[in-house]
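>>> Give me a model of this one.
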Amino acid sequence: MQRRHQLLTLLVMVIWGFNFSAIKLAVTGINPLLMTALRFSFATLPLLVFIPRPAVSWRYLLGYGFSFGVGVWGMASWAMSMALDPGLTSMIEQLSVVFTTLAGLWLFRETLSRYQWLGITMAIVGVIVLVGLPDHPPALLGCLLLLISTLSWAVASCLVKRAAPANVFAFSLWGMAMAPLPLIGLTWLIFGGAPFVSLVTHPPLNSLLAVLFQAYPTTLFGYWVWNHMLVRYPLSVVSPLMLLVPIFGVLGGVWFYHEPFGCSAALGGALMLCGVVLVTIPLRWSWLRKISKATFNLS
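So this is what the prediction gives:
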């Protein structure tokens, strides 16, 4: 990746990491599915008047809206409403890297070096360490919802790659605009009318501010950059960068919610960070191998 694209993507990873704390705040006052519907409504509806629909099939827009809006963030927000901490959730969510990278291998015939495979393995082990923290037993239903969320990430990423839209921003906008109606329908079907009544009669200001943070810097800016990178670079190069998100997710959880960060959490985070290094810059390791070989020959 070009240096400016790396820096831009890093900024998005920071925003996405702190976004988990914003979600946690939002779901304390608003039903998680309804909150996600508000997020995508705020982000997309005002701009649809000015941004023409991209020249892609409706099935890609509908598929992206459902997989990304309902599958990824509807399920993740619902899981966080079940007492899952922001930092822990951001860590578990990184299993999407594995599914997305494997999807790139299967659907687009991308290749991975053995160092990248090692990095993916280390990242998975890091997630397992975090999920198995004795002080943070996650709810089973919450973990199942996060698994659906991570699988949906892979589906959404592949849809963007397959559609290859000329205008990535327009694709993101129109695709996300497909999400609010299914989310509202699911809210009514599962929780009834109580969440809607509560939102109107007792609107929570802090939760609504958190929704605005999710709508604009996180959604509009973040996914415009992300989808642009998905189209420009291979999935196996772009998707592992999401492993940086939990670093900032943990920092946000510690800062805003005083999440404990012990030795097990540090070990899991270190494994994931090492996995990022191995997956994203494998050539560095080939250089190290050459240096080590030269040093051995000299000795």
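>>> CA atoms for contacts and neighbours, from now on please.
OK.
>>> can you give me the helices in the stretch 1-150 of the chain?
Assigned helices in the stretch 1-150 of the chain, in chain order: 3-27, 32-48, 58-64, 75-80, 86-92, 95-107, 114-131, 140-163 (criterion: DSSP state H, counting those that start in this stretch).
>>> and the host helix or strand of Leu273 with helix 114-131, angle?
Assigned by DSSP states H and E, Leu273 belongs to helix 263-280. Per axes from the mean of the first three to the mean of the last three CA atoms, to 10 degrees, the angle that helix 263-280 makes with helix 114-131 is 160 degrees.
>>> just checking, what packs against helix 263-280?
Identification of packing neighbours for helix 263-280 by 3 or more CA pairs under 8 Å, 6 or more residues apart in numbering; DSSP states H and E yields helix 114-131.
>>> Now the helix it packs on: buried residues?
Of the residues in helix 114-131, those scored as buried under the neighbour-count criterion (16 or more other CA atoms under 10 Å) are 115-116, 118-120, 122-127, 129-131.
>>> Pull the distance from that helix to the chain's centre.
The gap between the average C-alpha position of helix 114-131 and the chain average comes to 17 Å, counting by CA atoms, centre = their mean, to the nearest Å.
>>> still on that earlier bit, and of the helices of the stretch 1-150 of the chain, who's closest to Gly275?
Nearest to Gly275 among those is helix 114-131; the distance by CA to CA comes to 3.7 Å.
>>> name the helices or strands packed onto the closest one?
Based on contacts counted as 3+ CA pairs under 8 Å, 6+ apart, the elements that helix 114-131 packs against are helix 86-92, helix 95-107, helix 263-280, helix 282-298.
>>> this one as well, want them side by side:
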Amino acid sequence: MGQAISGEGQARGFGARDLIVVAAMNILWGLNIIAVKMAVSEIAPLTAGFLRQGLVLLVCLGSLRIIAGRMLALTVLGMLSGGAFYVATNLSLSITHNVGALAIAGQLGVPFSLLLAIVVFREKIHLPRIAGIALSVAGVGLLVFDPTMVNEIPGLALTALASFIWAICSLIQRRLIGVPVLTIYAWIGFWGSIILGTIALAVEPAAMRSIPHIPLKTFGWVVFSAVGSSVMGQGAMSWLLQRHPVSVVTPLTLASPVIAVFATGWYFDTPPTMLMLTGGAIAMIGVAIVTIRTARAGDTP
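I've put the predicted structure just below:
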């Protein structure tokens, strides 16, 4: 997990161990939305975020170090990815009942990152990826017309904002090629803890005071989210990218939102509606097009 992020994987055969890692990564990311929803429901959204980032920092503390020439990027990434992203994400989950819809809306990060790459890096794209962006946005847009989503629009809007923040972070990570994953996450945990802790102390003082009394079961949701999703999930992705080309690895992550939609529907007894499934399918087709075409172009969406 401590290996550096790399844009070029080693050309090796894709064996049983790789498939196990892919499956574990998708399951961890797919089930994470359940863990976060339970955490923000039983603790408080910002306090839960503070605990998650604190745990990430604790796990990665040994890798927290100054990286010459990269500290500005690491600081901005930490403040956005560790702070702003989780403010938007946790608030969206705390006010949303049908969280499966958020798993679909969260896929906007992929087209958003490509659109930002076009603006910032003047990246040129052709018709297939343009169509992918359009399908992604259209699929998520369909959710607004689902009668069961009427009360979920604020949560969807916050998730869209979180996706945009994630897209910005993906561009910043392009400048961190060669920096160990655990070092990146140590700084994300560092800045996330400071930002979320400060905000939570101001708006959720009772929840912050109650941290020592959180039940072990409830704290387990935070542990799963911090260690399972953030550290192990991202570590698995990094490990795969060390062994295989980007064009092979990135499409394999597309299973996680599908797992999220059906897992949340089962766990929270909110089965997806036909319109939600249709919108999700359209969005995922668009995301798949953008992901696969971008990976083949030699970049990580």
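>>> Ok, which of the helices of the stretch 1-150 of the first structure comes nearest Val276 of the first structure?
It's helix 114-131; of those, that one is closest to Val276 of the first structure (CA to CA) at 6.4 Å.
>>> Against the second structure, what's the mean shift for the closest one, could you check?
Here helix 114-131 of the first structure, set against the second structure after superposition, deviates by a mean of 1.5 Å using mean CA distance after the TM-score superposition for the first structure.
>>> circling back to that earlier point, compared with the second structure, how much does the helix holding Leu273 of the first structure deviate?
Helix 263-280 of the first structure versus its aligned partner: 2.0 Å mean (mean CA distance after the TM-score superposition for the first structure).
>>> just to revisit the earlier point, between which two of the buried residues of helix 114-131 of the first structure is the distance greatest?
With distance counted by CA to CA, no two of the buried residues of helix 114-131 of the first structure lie farther apart than Tyr115 and Val131, which are 24.5 Å apart.
>>> How about the alignment partner in the first structure of Gly82 of the second structure: what's its closest non-neighbour residue?
The alignment partner of Gly82 of the second structure in the first structure, by TM-score structural alignment, is Gly69. Computed as CA to CA, 6 or more residues apart in numbering, the closest residue to Gly69 of the first structure that is not its neighbour in sequence is Ala179, at 5.0 Å.
>>> How many residues are close by the alignment partner in the second structure of the one you found?
Under the alignment (TM-score structural alignment), Ala179 of the first structure maps onto Gly192 of the second structure. Neighbours of Gly192 of the second structure under the rule other CA atoms under 10 Å: 32.
>>> before we move on, what about the one 4 residues further on?
Leu196 of the second structure has 27 neighbours, counted by other CA under 10 Å.
>>> quick one: it and Ala44 touch, right?
No - using CA atoms under 8 Å, Leu196 of the second structure and Ala44 do not qualify as a contacting pair, with a distance of 11.6 Å.
>>> Check which element follows whichever helix or strand Phe171 of the first structure is part of along the chain.
Element membership of Phe171 of the first structure, judged by DSSP H and E, is helix 168-176. Per DSSP H and E, helix 168-176 of the first structure leads on to helix 180-191 as the next helix or strand towards the C-terminus.
>>> Between the two ends of stretch 51-60 of the first structure, what distance do you get?
With CA to CA, to the nearest Å applied, stretch 51-60 of the first structure spans 17 Å between its terminal residues.
>>> Which residues belonging to it are considered buried?
Of the residues in stretch 51-60 of the first structure, those with enough neighbours to count as buried (16+ other CA under 10 Å) are 53-54, 60.
>>> Who are the contact partners of Leu84 of the first structure?
Contacts here follow CA atoms under 8 Å, 6 or more residues apart in numbering; on that basis Leu84 of the first structure touches 138-139, 142.
>>> do the same with Leu130 of the first structure
Taking CA under 8 Å, 6+ apart as the contact definition, Leu130 of the first structure lies against 88, 91-92, 264-265, 268.
>>> Go again with 7 Å.
Leu130 of the first structure makes contact with 88, 264-265, 268, according to CA atoms under 7 Å, 6 or more residues apart in numbering.
>>> now those residues in CSV, with distance to Leu10 of the first structure and neighbour count?
CSV is the format used below for the contacts of Leu130 of the first structure (distance: CA to CA, whole Å; neighbours: other CA atoms under 10 Å):
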residue, distance to Leu10 of the first structure, neighbour count
Leu88, 20, 23
Ser264, 25, 16
Ala265, 22, 22
Gly268, 21, 23
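>>> quick one: what's aligned to Val36 of the second structure in the first structure?
For Val36 of the second structure, the equivalent position in the first structure is taken to be Ile23, counting by TM-score structural alignment.
>>> Mind reading off the mean deviation between stretch 22-35 of the second structure and the first structure?
Averaged out, stretch 22-35 of the second structure is 2.4 Å away (mean CA distance after the TM-score superposition for the first structure).
>>> what's in contact with that stretch?
Stretch 22-35 of the second structure is contacted by residues 221-222, 224-225, 228-229, 233, 236, 253, 255-257, 259-260, 263-264 when judged by CA under 7 Å, 6+ apart.
>>> what about the match of Gly82 of the second structure, neighbour count?
By the other CA under 10 Å criterion, the neighbourhood of Gly69 of the first structure contains 29 residues.
>>> Ok, Thr219 of the first structure next?
As a burial measure, Thr219 of the first structure scores 26 neighbours (other CA under 10 Å).
>>> Next one: it from Thr280 of the first structure, what distance?
Counting by CA to CA, the gap from Thr219 of the first structure to Thr280 of the first structure is 24 Å.
>>> now Leu208 of the first structure
Per CA to CA, Leu208 of the first structure is found 36 Å from Thr280 of the first structure.
>>> what does Leu146 of the first structure give?
Distance from Leu146 of the first structure to Thr280 of the first structure, counting by CA to CA: 24 Å.
>>> and what of Leu45 of the first structure?
Applying CA to CA to Leu45 of the first structure and Thr280 of the first structure gives a distance of 36 Å.
>>> do Tyr216 of the first structure as well
According to CA to CA, Tyr216 of the first structure and Thr280 of the first structure sit 28 Å apart.
>>> With Val27 of the first structure instead?
34 Å.
>>> and what of Leu220 of the first structure?
Leu220 of the first structure sits at a distance of 25 Å from Thr280 of the first structure (criterion: CA to CA).
>>> before we move on, the earlier item: quick check: the match of Ala179 of the first structure touching Gly83?
Yes - because the distance of 4.4 Å satisfies CA atoms under 7 Å, Gly192 of the second structure is recorded as touching Gly83.
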